[in-house]
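J.: Following is a predicted model, sequence given first.
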Amino acid sequence: MNIETALKEAMATEGAQGASLVDYESGMCLGAVGGGRELDLEVAAAGNTDVVRAKMRTLSSLNLDDSVEDILITLSTQYHIIRLLPTARGNLFLYLVLDRQRANLALARHNLRRIEQALAL
């Protein structure tokens, strides 16, 4: 599955408002679908890069021999899911924003895992 198809699959998740694939070393958004005036996926990509980097520093500081699968940020009206995809081409994450009233969080996480496994980078 290519990036465009992966993002379209993510947007097929009930309640999806935006999805992107981000390189968290550079903060660059490699692809995005959805969003809009109230959800700038480029800005979100850069901001969530800081979140991922902070979590990685924390794991290192704690000397934990473990890895992050995903990070969930819960807002009053949205869920933001960051699914890390360590690959040979760099450190990437899938980012999905969901309407909290319409989304099934467990199903959304399951869908992102499925997309991750099918994504060819």
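T.: Perfect, thanks for sending it. The model shown is predicted, which means the values in this text are computed figures rather than measured ones.

J.: Please make it C-alpha for all contacts and neighbour counts, starting now.
T.: Fine.

J.: Nearest the middle, which residue of the chain would you pick?
T.: For the chain, the residue nearest the mean C-alpha position is Y95 (2.0 Å; CA atoms, centre = their mean).

J.: ok now do M1, which residues does it touch?
T.: Applying CA atoms under 8 Å, 6 or more residues apart in numbering, we find M1 in contact with A118, L119, A120.

J.: okay, now the one to match up with it:
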Amino acid sequence: MNIETALKEAMAVEGAIGVALVDYDSGMSLGSLGGGPELDMDVAAAGNTELVRAKVRTLESLGIEDSIEDVLVTLQRQYHLIRILGSGHGKLFLYLVLNRERANLALARHHLRRIEAELSV
């Protein structure tokens, strides 16, 4: 699955507001869909790069030899789900913003895992 198809698949998740595929080495978005005037996906993706980098550094500092699957930030009206892609994808993460009232978080995580498995960058 290419990047465009992966982003479209993620936007098909119930309650999806926006999605981006992000290189957390550079902070650059490789592609994004959705968002809007109140949610600039490129700015949000760059900001969440710092969150991912901090968590990776913390695991290294603690000597924890494990990998991050995903990070969840819960807001009053939204879920911000960050799926760190496996080693075959470089330093990338999928960033999905969901409407909290409409989304099923477990199902969204499942969809992102499936997209990760089928994504070729």
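T.: Yep, it's here. Since this is a predicted model, take the numbers as computed values, not measurements.

J.: List just the nearest of the contacts of M1 of structure 1 to I82 of structure 1.
T.: Comparing the contacts of M1 of structure 1 against I82 of structure 1 with CA to CA picks out L119 as the nearest, at 15.6 Å.

J.: Now do the buried residues in stretch 85-101 of structure 1.
T.: By neighbour count on 16 or more other CA atoms under 10 Å, the buried set for stretch 85-101 of structure 1 is L85, L92, F93, L94, Y95, L96, V97, L98, D99, R100.

J.: do stretch 109-121 of structure 1 as well
T.: Within stretch 109-121 of structure 1, the residues scored as buried using 16+ other CA under 10 Å are R109, N111, L112, R113, I115, E116, L119.

J.: so the residue nearest to the centre of structure 1 is in which element?
T.: For Y95 of structure 1, the element it lies in under DSSP states H and E is strand 90-99.

J.: can you give me the helices for structure 2?
T.: Counting by DSSP state H, residue ranges of the helices within structure 2 are 3-11, 41-62, 105-118.

J.: among the ones you listed, which is the most enclosed?
T.: helix 3-11 (a mean of 18; mean count of other CA atoms under 10 Å).

J.: Does anything pack onto that helix? Which helices or strands?
T.: If you count contacts as 3 or more CA pairs under 8 Å, 6 or more residues apart in numbering; DSSP states H and E, helix 3-11 of structure 2 packs onto strand 16-23, strand 28-34, helix 105-118.

J.: Of these, give the one that comes closest to K8 of structure 2.
T.: Closest among the helices and strands packed on helix 3-11 of structure 2, using CA to CA: strand 28-34, at 7.5 Å.

J.: could you say what helices and strands that closest one packs with?
T.: Under the contact criterion of 3+ CA pairs under 8 Å, 6+ apart, strand 28-34 of structure 2 touches helix 3-11, strand 16-23, helix 41-62.

J.: residue contacts, the residue lying closest to V52 of structure 1 once chain neighbours are set aside?
T.: Closest residue in space to V52 of structure 1, ignoring its immediate chain neighbours: Y24 at 7.1 Å, by CA to CA, 6 or more residues apart in numbering. Contact analysis of Y24 of structure 1 by CA under 8 Å, 6+ apart lists T49, D50, V52, R53, N91, L92, F93.

J.: Distance check, the residue nearest to I82 of structure 2 when sequence neighbours are not counted against E60 of structure 2.
T.: Leaving aside its sequence neighbours, I82 of structure 2 sits nearest to Y95 (CA to CA, 6+ apart; 4.6 Å). Noted for Y95 of structure 2: a distance of 22 Å to E60 of structure 2, by CA to CA, to the nearest Å.
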